[in-house]
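[1] Let's see this in three dimensions:
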Amino acid sequence: MTTPAFTAIDHAMMARALRLAERGAYTTRPNPMVGCVVAHGDDVVGEGFHVRRGGPHAEVVALAAAGDRARGATAYVTLEPCAHTGSTPPCVDALLAAGVSRVVAAMRDPFPQVDGRGFERLAAAGVDVASGLLEAQARQLNRGFLSRVERGRPWVRVKLAMSLDGRTAAADGDSKWISGEASRADVHRWRARAGAILTASGTVLADDPALTVRFDDDTLFVPPLRVVLDAGLATTHRGRVREGDAPTLYLHAPDARPPRDLDIARRAVAVQDGRLDLHAVMATLGELQINEVHVEAGASLCGGLLKAGLVDEIVLYVAPVLLGEEARPLFDGLDLHTMGERIGLETLETRQVGADLRLILRPRASGTA
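    The predicted model follows:
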C-alpha cells in the first residue's frame, strides 16, 4: 500500500462517495453503508452505493455504471473492498476484472473476513492502493457497524425530549407532547437508521408506544426491530408495540414464564441486582447483528444505561416549556451528590427543529469535565 499523498481531487471524490454511502442509511443494515466513485481525474465515469443486504455492493454498482471506462481509473470507496464471498462475490475480483489502476479507501474494514485482505489482494495484483482519506468521516458514518464489530455491541443512542427546566413528563406522568411536531417528525429519521428501537415494560404500560417508523413520503426503509425489556413478560398481551409490520422481540429474565396463548419472539438474558443485565442486553443485540440501538424509554432505563457506560450518544430535544419541580427527570438512579461526581457531556451539534432545540451529545470519557 502506498503512503497516502491525497490531492484536492481525491478529497472531492471521497466526499462524494461518502454522500452516496449515506443514502443507504435506512436500508443497508446489518451491512455497513458504502459508497464508490470511479473517476479519471475529476471526470466521474461511474458511481453507486450499497442499498441493502444481499444486493450488489457499491463497487459493483459503480463499475457497472462505468463500463469500459473503468479501465485505468481510480476507484474511491468509503470502506476497504471485500475479498471474501458472502451473499455476493468479492468486490476485489470486480475491481481487478474492470482494470482499475488505483483504489483509494477511506478506511480499513475491521470485519474479520476482510481486515486488510482486500488491500493485500489488490496490491499483489499491481493496483496502487491508498487508505485513510476522510477516515474520521467514514468512521462516523458507520459508527454502528464498527461498534458491533470492534466492541461486540451496538452503538447506543438515547432519544429524550425535555422542558427548559429539564423534565421529561408532567407530574402525573403525561409526556404527550413536550416537543413539537417538527421534532417528532425528526425522530422518525433517527428511528429509521437504527437496527433496533429499545424500550422497557414501564414505557409500554405508561405510554403504549407503537415504536414504528412513519414517513409522509415514499422514503425507503427497513422496519427496525422493536425490543422490549420485560423481565417477567408482563406486557406481552397489551400495547401497540406488537402491531404492524415491524418485528418485536422481548428480552426477559431466565425464569420468566412465557404466555401459553401467544406466539412471541423472545430471548432470555442474565439478571443482575434484580434487573436485566444491560451489558448482557447489548451483547445479545450485537449477536443479532444490530448495529445501532435507538432508545426511547423512561428515566429508569435511560439512567441505567448511562450509569453502565452504555450510552454513546444522546439526541435531546429541548422544548420552550416549563413543567415544574414535581415533573419527571431525564435520568433516574445516577446517585450523584457532588460536582466531582458529575457526568460530562460533549455537545456535537446544536440545531433548531421547529420551535425546539435539538442537541446531539456524547458522554465524555471518565474523569473529564
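
[2] Going by C-alpha atoms from here, please, whenever you check contacts or count neighbours.
    Fine.

[3] need the contact list for residue 17.
    With contacts defined as Cα atoms under 8 Å, 6 or more residues apart in numbering, residue 17 is in contact with 34-37, 47, 49, 76-78.

[4] Next secondary structure after the helix or strand encompassing it?
    Assigning secondary structure by DSSP states H and E places residue 17 in helix 8-22. Counting by DSSP H and E, the next helix or strand C-terminal to helix 8-22 is strand 35-40.

[5] now that next one, how far from the centre of its chain.
    Centroid displacement of strand 35-40 relative to its chain, using Cα atoms, centre = their mean, to the nearest Å, is 25 Å.

[6] now the other sequence, so there's something to compare against:
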Amino acid sequence: MSLYQSPYAYFGIRFFYEGDKLDLYLSKAIQLAKMVKGQTGVNPPVGAVVVKNGRIIGLGAHLKQGEKHAEVQAIDMAGDEAQGATIYVSLQPCTHYGSTPPCVNKIIDHGLDKVVYAVKDTTLPSKSYEILTQAGIQVYQQFDHEAYCLYEDFFKAKAEKIPEITVKVSTSIDGKQATDYGQSQWITNKTVKQDVYRLRHSHDAVLTGNKTVLADNPQYTTRVKDGKHPIRVILSRSGDVDFSLDMFHDQLSDIWIYTEDATLTTTLPNVFINYMSNCKIPDILQDLYKKGVGRLLVEAGPKVTSLFLQQQLVNQLIIYFAPKLIGGSGTNQFFQTQEVIDLQDTFEFEIVNSTLLDQNIKLELRKK
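    Down below sits the predicted model:
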C-alpha cells in the first residue's frame, strides 16, 4: 500500500491507492449509486460498501429522499462486524442534519477504521475530514472519473436550484418530429420505445406541452416491470386542458399543470393546478426543484423543446433518429428559432455515446 500526498492535501484531501482490490470495492459503491440514479429526488445517488479482512460485509444505497443514506444502510448490514472495517463511498460522507442525521456520526459510533470516497461534495460546506480524523478514523479520497460524471450535473443543478434536465427527441433523419399533417405515431421503432420507458424510470418527472398532450393523448408511463412512473408535468398557459384524455384517469402518478389561467380547476384526485402569472421556464424549474424534482425529462413537441434548447436549459440531449425522410416544411422541425443563427453562435454539443437500436440510432450528447 502507498500513500500519495498531492497538492489537494492542502484542502484536507488525501489520495489513497491500494491496487486492484481498492478499485473493485470503490467501483462497487459507484455502481450501487448508478443503480439508484433518478430515485433520490434532490438528493444525490450514493452507494457504499463496507469491507473487513478482504470480505464485503455490508452494502448500501440511498434509495429514496428522506430515507437512510447509503453509509447507514451498509453499516446496518455489517452490524457488529463494522468495527475496524473500511467503508468505500461514491460521495464524501455528509456532516449536516437534514431529514436524516449526519453519516459521519454513524461511521464514528460503529468504530470503523477507514473511509475511502470517490468524489468530494462541493454543494455543502463539510468538515467530514476533520470530524472523522479527530475521531481516529483514516480518511482518503480516490478520485474516480466515472463517479465525477455521475455527480457533475447534480452539483450544477443544486447550485442553481433547478433539476438536472434531459431533453429527449424522437425524429426522422431530417429532424422532423411529425409530418405537416401532424402524424407522429410512430416515427421511431419499438426498441426505442422500450429505451424511452427506461429513460422515464430514471427521472423524477417528465415535462411536455399541452399541444402534445392534445395531439397524441400520451400517458408518459414506465411500462417495465417494477418501473417507477414519473410525475407528469404539463405546460398550458391558456388552460385549455382536456381532462377526458387517458393520462388523467390512470392515477399511476401525479399530474402537475402549470398555467396562467387562474380559473382552471379540477376535482381529479391526482391532478394539481399550479397557477403562475407568467409561466417562464426558469421559474417553473425552480418550483419543480422546491417540490423535490431532482431529475427532469423533457419529452415534448418542437415549441417546448426549442424553448429549453434556446435557453440552454439542458444537461443531456438524447436524440433517437429513425432512418426516414419526412420532408415538407419546417413546422415540425425539433429545433426552431425565430432568427437565423450565425455559425459562430451555434449551440454546440459533444457526443457522449451512440447506440444502434434495431436500425434506429440513439445519440447521447452533452452541452459543451
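
[7] Let's have the contacts of residue 17 of the first structure in JSON lines, adding distance to residue 103 of the first structure and neighbour count.
    Below are the contacts of residue 17 of the first structure laid out as JSON lines (distance: Cα to Cα, whole Å; neighbours: other Cα atoms under 10 Å):
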{"residue": "34", "distance to residue 103 of the first structure": "14", "neighbour count": "30"}
{"residue": "35", "distance to residue 103 of the first structure": "13", "neighbour count": "30"}
{"residue": "36", "distance to residue 103 of the first structure": "10", "neighbour count": "33"}
{"residue": "37", "distance to residue 103 of the first structure": "10", "neighbour count": "31"}
{"residue": "47", "distance to residue 103 of the first structure": "14", "neighbour count": "25"}
{"residue": "49", "distance to residue 103 of the first structure": "16", "neighbour count": "28"}
{"residue": "76", "distance to residue 103 of the first structure": "6", "neighbour count": "31"}
{"residue": "77", "distance to residue 103 of the first structure": "7", "neighbour count": "31"}
{"residue": "78", "distance to residue 103 of the first structure": "10", "neighbour count": "39"}
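
[8] Closest to residue 275 of the first structure out of those residues?
    residue 34 (38.4 Å; Cα to Cα).

[9] What residues of the helix holding residue 17 of the first structure count as buried?
    Using 16 or more other Cα atoms under 10 Å as the test for burial, helix 8-22 of the first structure gives 10, 13-22.

[10] Residue 120 of the first structure in helix, strand or coil?
    State at residue 120 of the first structure, reduced to three classes by DSSP: H, G, I helix; E, B strand; the rest coil: helix.

[11] Sorry, slip of the keys, the one I care about is residue 187 of the second structure.
    Taking three-state DSSP, the label given to residue 187 of the second structure is coil.

[12] OK, contacts around the residue nearest to residue 42 of the second structure when sequence neighbours are not counted?
    In this structure, residue 42 of the second structure finds its nearest non-sequential neighbour in residue 294, 4.1 Å apart by Cα to Cα, 6 or more residues apart in numbering. Neighbouring residues of residue 294 of the second structure by Cα under 8 Å, 6+ apart: 38, 40-43, 162-164, 203-204.

[13] Quick one: which of these hold up in the first structure? List them.
    For the contacts of residue 294 of the second structure, the subset whose aligned partners also touch in the first structure (both residues aligned by TM-score structural alignment, their matches' Cα atoms under 8 Å) is 41-42, 162-164, 203-204.

[14] about what we covered before: now for the contacts of residue 294 of the second structure, which sits with the most neighbours around it?
    In terms of neighbours by other Cα atoms under 10 Å, the contacts of residue 294 of the second structure top out with residue 163 at 31 neighbours.

[15] What's the match for that residue in the first structure?
    Matched to the first structure by TM-score structural alignment, residue 163 of the second structure sits across from residue 154.

[16] Okay, that match and residue 148 of the first structure: tell me how far apart.
    As for residue 154 of the first structure, its distance to residue 148 of the first structure is 5 Å (criterion: Cα to Cα, to the nearest Å).

[17] between these two, what contacts are shared?
    By Cα under 8 Å, 6+ apart, residue 154 of the first structure and residue 148 have these common neighbours: 286, 290-291.
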